[in-house]
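A.B. asks: Here is my input, please return the structure:
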Amino acid sequence: MTGVFATADELVAASGRDLGTTGWVEVDAARAATFSQVTADEGWGDGLPGTLVLSYAAALLAEVFAVPGASMGVNYGLDDVRFGDPVPVGSRVRLRARIDEAAPGRGGAVQVAVGVVIERDGTAEPACTARLLARFHFEGG
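C.D. replies: Below you'll find the predicted structure:
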């Protein structure tokens, strides 16, 4: 794993750092069907809903980014989400990530923006790009 951060200072110092690229994972029919049932979105035709593609980001990001030194991590939101190439069932996707910004926040927390690109195997255009926002809290902060 390329991005493991034990302290707030380490995380802040990583601003601008590439985290690397994950391995490929197949977007299987069972997961697509379950997602469609849960969201009641079954009219997506040849390409999967962008929200399903984006849902892979958290699990894939865990391959290249961890903050074991934080006492708590909070999903703060998303910025600049874009869906490019459609992702048919059976496609393989992977994620590239970069810490766009990591800045000290209130109470010793660190506000982090991670830029992600979800790529589909065999295509040049990304399936999805986004900035994932998180806030990490550290003991004594």
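A.B. asks: Could you use CA atoms for every contact and neighbour count after this?
C.D. replies: OK.
A.B. asks: tell me which element the spatially most central residue of the chain is part of?
C.D. replies: Central residue check for the chain by Cα atoms, centre = their mean: the C-alpha nearest the mean position is that of Ala57, 3.3 Å away. With secondary structure defined by DSSP states H and E, Ala57 is part of helix 50-61.
A.B. asks: after that helix, next one along is what?
C.D. replies: Beyond helix 50-61 toward the C-terminal end (DSSP H and E), the next one is strand 65-66.
A.B. asks: That following strand: what's the following helix or strand?
C.D. replies: Per DSSP H and E, the helix or strand that comes after strand 65-66 is strand 72-83.
A.B. asks: Next, the contact list for the residue nearest to the centre of the chain, please.
C.D. replies: With contact taken as Cα atoms under 8 Å, 6 or more residues apart in numbering, Ala57 is in contact with 95, 116, 118.
A.B. asks: Another sequence for comparison is provided below:
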Amino acid sequence: MRVLHGLEEIFAAKGSLLGTSDWVTVDQARIDAFAGATGDHQWIHVDPERAAAGPFGATIAHGYLTLSLLPMFMVAVYRVEGARMAVNYGLNKVRFVTPVRVGSRLRGSTELVDAQPLDGATAQLVFRTTVEIEGAERPACVAETVSRQYFGD
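C.D. replies: This is a model prediction of the structure:
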């Protein structure tokens, strides 16, 4: 895990790969739980029998389920020391490149693309996380996220 100590180290890390998480398996239980939480019960996600005869040969994870794994991947690869809090500010770009078939293993590699000071105690950070599928040539997802780190009182 990469530890960034304060604003100076954050700005120095701009443009670098922060790390790659461990693998996580996307099983049908996770897909079903996500469908329940979001109300998206499309058959390609929750009906294994029908999905087996569909275009992907099995159920697939929701794209937004894959996206929702980013915090888990990111927290596994870096930590900012000295920040009193961090908030999500938004997304610049998200692409769902390859469907995630049930049973796939995913991991995330996170790069600090940009880091800008907003005032003396706040930084806006842009991360690019590439979500890999074990054994696949192309990633499941590439997402550029924006967060703000708050330091001081």
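A.B. asks: what's the TM-score here?
C.D. replies: Between these two chains, after superposing, the TM-score reads 0.93 (TM-score structural alignment, normalised by the length of structure 1); 139 aligned residues with a Cα RMSD of 1.2 Å.
A.B. asks: Val64 of structure 1 pairs with which position in structure 2?
C.D. replies: Under the alignment (TM-score structural alignment), Val64 of structure 1 pairs with Val77 in structure 2.
A.B. asks: all helices of structure 2, in order?
C.D. replies: Per DSSP state H, structure 2 has helices spanning 6-12, 28-38, 43-46, 48-52, 63-68, 70-77. These are given in chain order.
A.B. asks: Okay, now stretch 124-133 of structure 1: how far is its last residue from its first?
C.D. replies: Terminal residues of stretch 124-133 of structure 1 are spaced 26 Å apart (Cα to Cα, to the nearest Å).
A.B. asks: In structure 2, which residues correspond to that stretch?
C.D. replies: Aligned using TM-score structural alignment, stretch 124-133 of structure 1 spans residues 137-146 in structure 2.
A.B. asks: which residues sit against that stretch?
C.D. replies: Under the contact criterion Cα under 8 Å, 6+ apart, stretch 137-146 of structure 2 has outside partners 66-67, 88-100, 124-133.
A.B. asks: just stretch 111-131 of structure 2 next, same as before
C.D. replies: Residues external to stretch 111-131 of structure 2 that are found in contact with it (Cα under 8 Å, 6+ apart): 7, 10-11, 13-19, 66, 70, 74, 106-110, 139-152.
A.B. asks: Generate a PyMOL selection restricted to the buried subset of the residues you listed.
C.D. replies: Below is the selection syntax for PyMOL that covers the buried ones among those, with 16 or more other Cα atoms under 10 Å defining burial:
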select buried, resi 7+10+11+13+14+17+18+19+66+70+74+106+107+108+109+110+139+140+141+142+143+144+145+146+147+148+149+150+151
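A.B. asks: Out of the contacts of stretch 111-131 of structure 2, list just those in strands.
C.D. replies: Judged by DSSP state E, the subset of the contacts of stretch 111-131 of structure 2 located in strands is 17-19, 106-110, 141-150.
A.B. asks: Okay, buried residues for stretch 57-77 of structure 1 please.
C.D. replies: 57, 60-61, 63-65, 67, 69-70, 73.
A.B. asks: from the helices of structure 2, which stretch is densest packed?
C.D. replies: The highest mean neighbour count among these belongs to helix 43-46 (a mean of 20), with neighbours defined as mean count of other Cα atoms under 10 Å.
A.B. asks: which strands and helices sit next to that helix?
C.D. replies: Taking 3 or more Cα pairs under 8 Å, 6 or more residues apart in numbering; DSSP states H and E as the contact definition, the neighbouring helices and strands of helix 43-46 of structure 2 are helix 28-38, helix 48-52.
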